[in-house]
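>>> Pasting the sequence and the predicted model now:
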Amino acid sequence: MEFLNSAVGKNITFVKPAYFIISAFNGIANIRYYFVFLCFIYIFSVVGNTLLMIVIILDHTLRGPKHIGVVNFAFTDLLSSSALMPKLVDIFLFNHHHISYNDCLAFMFFCLTFFAAQAFNLVVLSFDRVLAIMYPLHYQMRISHKLILSLIAFFWLLAITIILTAVGLLTRLSFCDSVVIQSFFCDHGPVYRLGCNDLTPNRVIAHLASVLVLWVPLAFIVGSYCCIGYSLSKTVTCRERLKALKTCTSHLSLVAIYFLPALFIFTFGSTILPNARTVSLSLATVMPLTLNPIIYGLQTQEIKESLKKLLKVKMQFKISAKK
């Protein structure tokens, strides 16, 4: 830390550290087994999301706007797990806790951008479900591939803009005291709180980002399902209602997995022990990446049927090859 002391001694107002130290899970026994578990989570996430994308791409019957959203969701999960998991395992399993200043900001940008993109993808999928259930006869006229692709592009741009602004404002901070990040990755909040000059702009953008990435998408999704519920209340038969609701189960499951743990942790986080909060937050971050392809593969009938057809063709090819 000599470079910090010399910088302060020369009355330099801006102090850029050479590195940060990521510190979490201190005092937890056998924590290495947890990161071995994360290795398997990462492998399963990559295989599951890749398989989901391959199934949809290869099956020409799966070309609806909904399937574009599902492919984008799986692609985002793949990027998110690849941005977070390998570095997480490297830090805590191989004790590489030091991370350079620039690498930390890049790590933060990619992880948070993909996290925001996941929330916005759920908004796209909920928009598709609203139109499909409320306007079943005019669904094809009201929604198109171009509209879905435009929404996806807009939300990707919005996610990048929000997170880039938040990360960019960190470069104005002077880190003249501690460089120890009390989190399991280069999280925005724990990093900006290490700054020793005015933190107001960083605090404002942090609150704004949490509203735009967490609360606004959740409010839109809840509002969407209120509209769906009102529309289904006018449906004549109970069978038709159940059939319509069945098409929403995959999306509702993903919404619950993504938002509920985050809301619980951020609402009651102050009453949870630090290590328990860190483990809970890490699980809430990585588990949806693994469960998403399972949910869409098992609960979406057309994707399940497509997977069965591909496996059947593969088995027939192997049998014919042996003959």
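Good, I have the coordinates.

>>> When you work out contacts or count neighbours from here on, use the C-alpha atoms and nothing else.
Noted.

>>> And the helices in the chain, which stretches?
Taking DSSP state H to define them, one finds helices in the chain at 2-9, 31-58, 65-93, 101-134, 139-142, 145-170, 188-192, 200-210, 216-233, 238-246, 249-268, 274-299, 301-322.

>>> And the contacts of the last one?
For helix 301-322, contacts defined as Cα atoms under 8 Å, 6 or more residues apart in numbering pick out Val55, Ile56, Asp59, Leu62, Tyr296, Gly297, Leu298.

>>> Produce a ChimeraX select command limited to the buried residues of the residues you listed.
Here is the ChimeraX command that picks out the buried ones among these, judged by 16 or more other Cα atoms under 10 Å:
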select :55,56,62,296,297
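
>>> for comparison:
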Amino acid sequence: MEKGNQSSVSEFILLGFSNWSGQQALLFALFLCLYLTGLLGNLLILLAIASDHHLHTPMYFFLANLSFVDLCLSSTTVPKMLLNIQTQTQSISYPACLTQMYFSIMFTNMDNFLLTVMAYDRYVAICHPLHYSTIMTQRLCASLVAVPWAIAILNPLLHTLMMAHLHFCSDNVIYHFFCDINSLLPLSCSDISLNQLMVLAVVGLLFIVPSGCILASYTRIISAVMKVPSAQGKFKAFSTCGSHLVLVILFYGAITKIYMTPISNQSTEKDLVASVIFIVVTPVLNPFIYSLRNNELKGALKKVLYQRKIFSH
């Protein structure tokens, strides 16, 4: 059952933080600082891992992929949000909106998969240290990244093609700072029941299952660490995994808040904050958490910065 007339919507209005009229300059400065910090930090991690052959190990291979994905995820939405805040024009064309939706879903899915893969990597390293090199082979590591990339590319393609077949009539106001699928669907004057079913199925399959795998991995890790006799050994193991757990909790907490609630285009401030956490904040925390608590990575970063300083002179 379709509602309204069938006039086509050519653009959408991203209200986002437009209601925060008195804090526009502060929001612009805050998000610009966070975006540039995350951009620089993730680029430095990629450069450090690529330039130091000692870091060409499974853990850093997955970390490099995570840095690349976080860099792309924030770049999919934040520049447009900054432009809207600066120019006070909240419009986005229909094709650009679907494109933004596609890439935001793709990189969010990939972030989810990489956090799961990294949890498995830490499980093998801590629970089966003597067999780590024989289990985490180059072939397995490549598969653990290639298969998720294939799923992450195809899954949002399905959502985007289904969205492209929907009709959008008069209502084109999105109460969000980017084209989120949960904010777009209620605007359609077509039957969206199949689209809603697909969203629920994807959330159930692609987020609940990986989060369960992460929980199982860390349950085994904690159990193994508690058996370590020395307090120093326990501290080292927990500090290695603690940073990963921080990102996991932030990421899945935000995802749960957004996609485990009824679909509505009327995004609340809590939805906006949750989206900011996994799109803006998490990509910033990633380089700081992994670099500041990792001596090997800190050493590689110092070498990269030292070499750049020499070449600059």
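Right, received. Where do you want to start? These numbers come from a predicted model, not from an experiment.

>>> Quick TM-score on the pair, please.
The TM-score (TM-score structural alignment, normalised by the length of structure 2) is 0.89; 307 aligned residues with a Cα RMSD of 2.6 Å.

>>> Put together a markdown table for the helices of structure 1, with distance to Ser23 of structure 1 on each row.
Converted to a markdown table, the helices of structure 1 look like this (distance: least, Cα to Cα, whole Å):
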| stretch | distance to Ser23 of structure 1 |
| --- | --- |
| helix 2-9 | 20 |
| helix 31-58 | 13 |
| helix 65-93 | 9 |
| helix 101-134 | 13 |
| helix 139-142 | 50 |
| helix 145-170 | 19 |
| helix 188-192 | 11 |
| helix 200-210 | 21 |
| helix 216-233 | 31 |
| helix 238-246 | 44 |
| helix 249-268 | 19 |
| helix 274-299 | 11 |
| helix 301-322 | 42 |
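
>>> now for those helices, which one comes closest to Phe20 of structure 1?
The closest of those to Phe20 of structure 1 is helix 101-134. By Cα to Cα, the value is 6.3 Å.

>>> okay, and the closest one goes to which residues in structure 2?
Mapped onto structure 2 using TM-score structural alignment, helix 101-134 of structure 1 spans residues 94-127.

>>> which one in structure 2 is aligned with Cys248 of structure 1?
Matched across to structure 2, Cys248 of structure 1 falls on Cys241, judged by TM-score structural alignment.

>>> And Asn197 of structure 1, by the same measure?
Mapped onto structure 2 by TM-score structural alignment, Asn197 of structure 1 lines up with Ser190.

>>> wouldn't Asn172 of structure 2 be in contact with Cys189 here?
No - in this structure, Asn172 of structure 2 is not within contact of Cys189 by Cα atoms under 8 Å, at 10.9 Å.

>>> For the equivalent of Pro17 of structure 1 over in structure 2, grab the count of nearby residues.
For Pro17 of structure 1, the aligned position in structure 2 is occupied by Val9, per TM-score structural alignment. Per other Cα atoms under 10 Å, the neighbour tally for Val9 of structure 2 reads 15.

>>> what separates Val9 of structure 2 from Thr99 of structure 2, distance-wise?
Between Val9 of structure 2 and Thr99 of structure 2 the distance, using Cα to Cα, to the nearest Å, works out to 16 Å.

>>> and if you look at Met198 of structure 2?
From Met198 of structure 2 over to Thr99 of structure 2 the distance is 19 Å, taken as Cα to Cα.

>>> Over to His176 of structure 2?
Distance of His176 of structure 2 to Thr99 of structure 2, computed by Cα to Cα: 16 Å.

>>> ok, back up a step: so which pair among the contacts of helix 301-322 of structure 1 is furthest apart in space?
Using Cα to Cα, the two most remote members of the contacts of helix 301-322 of structure 1 are Asp59 and Leu298, lying 16.6 Å apart.

>>> Give me the distance from stretch 113-127 of structure 1 to the chain's centre.
Here stretch 113-127 of structure 1 is found 8 Å from its chain centre; the criterion is Cα atoms, centre = their mean, to the nearest Å.
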